[in-house]
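Participant: Okay, here's the prediction I keep looking at, along with the sequence it came from:
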Amino acid sequence: IERFKGMQSLFVEHDDLVVDNFVNSIANNHLQIVGAELILGKIYEKIGFPTGGSCKYFKNLVLYRLVYPGSKLKTVDYFGNHLNIDVSVYTIYRFLDELNNDIKPTIEQISFEYTKNLLGGKVGVVFYDMTTLYFEASEEDDYRITGFSKDGKHQQPQIMIGLLVSSQGFPIGYKIFEGNTSETKTLIPVLETFQEKFSLDKPIIVADAALLSQKNIDALNEHGYQYILGGRVKNETEAIKTKIIQLKIEEDKPKELKSKNGRLIISYSPKRAYRDNKNREKGLIRLEKRVKSGKLSKEHINNRGYNKYLKLTGQVNITIDYEKYEADALWDGLKGYVTNTGLSRKIVIENYSQLWKIEKAFRISKTDLRIRPIYHRLKSRIEAHICICFTAYSIYKELERLLNYNNIKLSPEKAIDEIKEIRQLRYILPKSKEVKTKILQPTEIQSRLLNMKI
């Protein structure tokens, strides 16, 4: 009947047995992850990052960092199981050692040019921040030095990395410093390096309050830079603090005062006020419990966090200064910005509000790309590892932009989760012994990712 209807079976006889035998012959190493190459690989090549030659493993190391961030030892398994590349971990280490000094400048130049193109040919505002990267090691050297750790790993050697990004968080470049380098000593060297490297006009510098040292501000002014910096309004002089309170600032109506470093713009946000109040209440409750427990001593009296509400009365009697607590409520919702630009108050605040994107860049690098902890010991391998992570972050940001452009309602993290589940079957025909591959039927969202315009 099937023959007369033109619906001949794929298998002439023993159909079920043939299918069963075929399925039983499929092993895990016959399934390969191809989504990274098909999607992230296209983004890598579109940006223009190097392939082949002395960089023959670089692309795969970058893609692996995006889909399965982990140790170089696990990278070898990925190469063998999914890329059919038989390579030892020592080959990977030698490759990292041999990455010549041109790779970092090349990667930065490519990333900068691509970012500049996305921004219409001009980079007018840059965002700068710094973080620490610690090592799973106990010994220091000239490069890995114990210092103040933002990760809370104060006993472990570390390096410091300064990252420069454009608006929207697109990467421009980075610079590595010894682990005990002060944040305040990095800003001008980084800016001058990138200005010279990329022939930049002097951009407007946006940085957070952590970099708001008088030495930094003086250096920025001395070198002719314009800046927008986070202002710590409660650290101003008593005269300026009195004027700030008297301004009675309303939402969306920022006001400004003159300060020794330029314009001090102050804004008010009800949401920020609510958050500040809640945080103070939580801090007070914790302090009250600690005071009641009797476990506090004079060593706890400092000006860090909410301990500033503690005071000593008599010789050892510790109480809470509720007047100081209530007085702090006057500052709820207020935020300061210091600038020497002629930009409007609204534009200053809008530019500073984008600073969270560089903080997000560090968070992505530390969590999704697992840039830390670093297990390498040699300087060349450390620098190669960070270069790989920087390149991976560039692809991550472009993926984020393309998802929005193609109206795919996924975060980059969720998209990568889908991408790494796109697999193909590698099989050998029994008679001809021809090796063939077939992408397994993708889900609807995987099809959209495979077909998105890059």
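Facilitator: In hand now; what should we look at?
Participant: rest of the way, CA atoms for contacts and neighbours
Facilitator: OK.
Participant: Nearest residue to the middle of this structure?
Facilitator: A361 (2.1 Å; C-alpha atoms, centre = their mean).
Participant: Just the element for it, please.
Facilitator: With secondary structure defined by DSSP states H and E, A361 is part of helix 356-366.
Participant: quick one: buried residues of that helix?
Facilitator: K357, I358, E359, A361, F362, I364, S365 (16 or more other C-alpha atoms under 10 Å).
Participant: Now F112: closest residue in space that isn't a chain neighbour?
Facilitator: I172 (4.8 Å; C-alpha to C-alpha, 6 or more residues apart in numbering).
Participant: Any figure for the gap between that neighbour and L66?
Facilitator: In this view, I172 and L66 are 19 Å apart by C-alpha to C-alpha, to the nearest Å.
Participant: Mind jotting down where the helices sit in the stretch 51-200 of the chain?
Facilitator: 58-67, 72-83, 89-98, 103-118, 187-198 (DSSP state H, counting those that start in this stretch).
Participant: Please identify the deepest-packed of the ones you listed.
Facilitator: For these, the largest average neighbour count (mean count of other C-alpha atoms under 10 Å) is found in helix 58-67, namely a mean of 23.
Participant: what residues does it touch?
Facilitator: For helix 58-67, contacts defined as C-alpha atoms under 8 Å, 6 or more residues apart in numbering pick out 36-37, 40-41, 44, 50-51, 75, 78-79, 368-369, 388-389, 391-392, 396, 416-417, 420.
Participant: Pasting the second one now:
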Amino acid sequence: MYIRITKNSRGEAYYHLVESFRRDGKVRQRVLLSLGRVEEGKLQKLAEAVNKHLDRVTALNLASSIDISQAYLYGPLLLLQHMADQLGISNVLSGIAQKHDRLQFKFERAVFSMVVSRFMEPISKLGLWDRMLDRFYPGLFDNEIELHHFYRSLDLLSTHKEDIEKQLFYYGKDLFNVQVDVVLYDLTTLRFESTRTDLGDLPRFGYSKERRSDCTQVVLGLLTDTEGIPLGFEVHPGNTFEGKTLEGMVRKLRKKFTVNRFIFVADRGLFSTENLKYLRKDCGEFIVGFKIGTSKKIIRDEFYDIDRFSFVNDELAWYETQKDEDRYIVTWSKSRAERDHKAREEILDKIRIKLSRKNVTVKDFVSNTNYKKYVCISSNNKPAINHQAIEKERKKDGFFGIITNVKKEAMSAAHIISEYKQLWRIEDAFGELKGTFKTRPVFHWTDDRIIGHIMVCFLAYLCEAHLTKNLRAKAELLNSKAIEKDCIKPRPLTSVQGLKELNQVFAIPIKMRNQTIWVRTDIPENAMKLLNAISIKIPPKILKKEEM
């Protein structure tokens, strides 16, 4: 910068602060500030003024040369790359790629980008390629992926499904000390926005847990440990009976994981003599909920006899008995009794409203299982409330049954009950898979693509489950304005809440003169807690500099 004197058409001289710059290989000048008319002694004053306001001049000059064109996704990439490395996902996927010499694309990167998409915005593979991929921060993701690479990756994930589950299970573990005694198991259905059944063996019409009988579906069986960490999954045709999914399950798991002892924990939806037979066949142990009302009357009366129960306190009691080779454990709790009573009263209130209408008929109730239970035909051939049925159901309030073949020496009744209560974790897993990661509706039609898509969601949930586990261990609390203002009570920070804030962390390229400076935006407090929970080193504000 320098001061230049220029004259106007009237011959009056003026001072200007001028800067030289280069454009198209030629040196040019530009006026930064007009400093007024030339007067005796003014030059010294101008020098002092320029020095005083030099920061302002520099800022003005800098602002005129900055170019910010786009913000790139950074936060989720940083976290999920760390998780993929720590959990062995990157290692396993790279190993698969090495087995396919003719693979002409980066398989591990293609799968990683699909996993990232499940966290950020669960969109189609086409949407990911068209709208999201170019927004990934180049410093963490080298984007050389085409649309067909995603579909080819799904095929490979399906082909190597068993290998992936096995290697992830053992990654980082002491092979001589692998302990996964208790396995949680449950089933759900995943629908397609389609009615076609001719493109594969999996999409079929069947009993839908989503009450969508108009769509084809698959049956998904998920296995987790007692902390909610997923171990594996099985995909069955949509018309598969739930119990059939257990056939050969113990044998298959022992072969895959080479662990001698598995105790299956499943809810009462899987309870039947036939289902338990499949588990016993391979010397499998189980803890399964059962419906007390379906047992033989002499046994049922025993289970509902509260005088036989041992009370832990005024609100909890339990009773255990042995029948043949199985143990039956029945619990009663005051909170469950209140919940059962409330649920029944809500149904009865709806029935009373219906009965109060004119021209009500039996047909108004027969299609609803809950209504039908509490309605009978009165002496005048009109529907009425069945008070005997209500009294019968009232006696069942608060009771819940568990059947197990685990020996007393191996596990006490209290321990059995505790393990069964962990089933909420697998219900939570289904909620995450269907909600956060949008596993359904499925928009793939061939069997390999369907399994590959579910594997992507499985890998995403594996990362989320470990994030949740680490947050629990750190006992991190949610930072929220609503909590600060006492609108809501303090509560634990969830991985989903932390990731939501992490999605707001971008990498921004700032082009200045002859270089590009990549800077990251600030990391919100909850996102910072999430990064700290898994020991990620916080990156500097300036990520890197590139010469243009």
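Facilitator: Alright, I've got the coordinates. Here the structure is a predicted model, which means the values were calculated and not measured.
Participant: Can I get the helices of the stretch 51-200 of structure 1 in TSV including distance to S9 of structure 1?
Facilitator: Listed next are the helices of the stretch 51-200 of structure 1 as TSV, based on distance: least, C-alpha to C-alpha, whole Å:
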stretch	distance to S9 of structure 1
helix 58-67	40
helix 72-83	33
helix 89-98	48
helix 103-118	53
helix 187-198	65
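Participant: can you give me the helices in the stretch 301-450 of structure 2?
Facilitator: Going by DSSP H, counting those that start in this stretch, the stretch 301-450 of structure 2 shows helices at 334-355, 363-366, 369-373, 387-394, 413-420, 424-431, 447-474.
Participant: out of those helices, nearest to R327 of structure 2?
Facilitator: helix 413-420 (9.2 Å; C-alpha to C-alpha).
Participant: Pull the distance from that closest one to the chain's centre.
Facilitator: How far helix 413-420 of structure 2 lies from its chain's middle: 27 Å, per C-alpha atoms, centre = their mean, to the nearest Å.
Participant: After superposing, tell me the mean distance of that helix to structure 1.
Facilitator: Averaged over the aligned pairs, helix 413-420 of structure 2 sits 0.6 Å from structure 1 after superposition, using mean C-alpha distance after the TM-score superposition for structure 1.
Participant: which of the residues in that helix are buried?
Facilitator: For helix 413-420 of structure 2, by 16+ other C-alpha under 10 Å, it's A413, I416, I417, E419, Y420.
Participant: Just tell me the aligned range of that helix in structure 1.
Facilitator: Aligned using TM-score structural alignment, helix 413-420 of structure 2 spans residues 345-352 in structure 1.
Participant: Contacts for the matching stretch, please.
Facilitator: V206, A207, I228, L229, G230, P254, K255, I265, Y337, T339.
Participant: 7 Å instead, please
Facilitator: V206, I228, P254, I265 (C-alpha atoms under 7 Å, 6 or more residues apart in numbering).
Participant: so which of these comes closest to G314 of structure 1?
Facilitator: After measuring these against G314 of structure 1 - C-alpha to C-alpha - the closest member comes out as I265, at 41.8 Å.
Participant: wait, the closest one sits on E256?
Facilitator: Yes - at 4.2 Å, I265 of structure 1 counts as touching E256 under the criterion of C-alpha atoms under 7 Å.
Participant: The helix holding A361 of structure 1 packs against which elements?
Facilitator: If you count contacts as 3 or more C-alpha pairs under 7 Å, 6 or more residues apart in numbering; DSSP states H and E, helix 356-366 of structure 1 packs onto no helix or strand.
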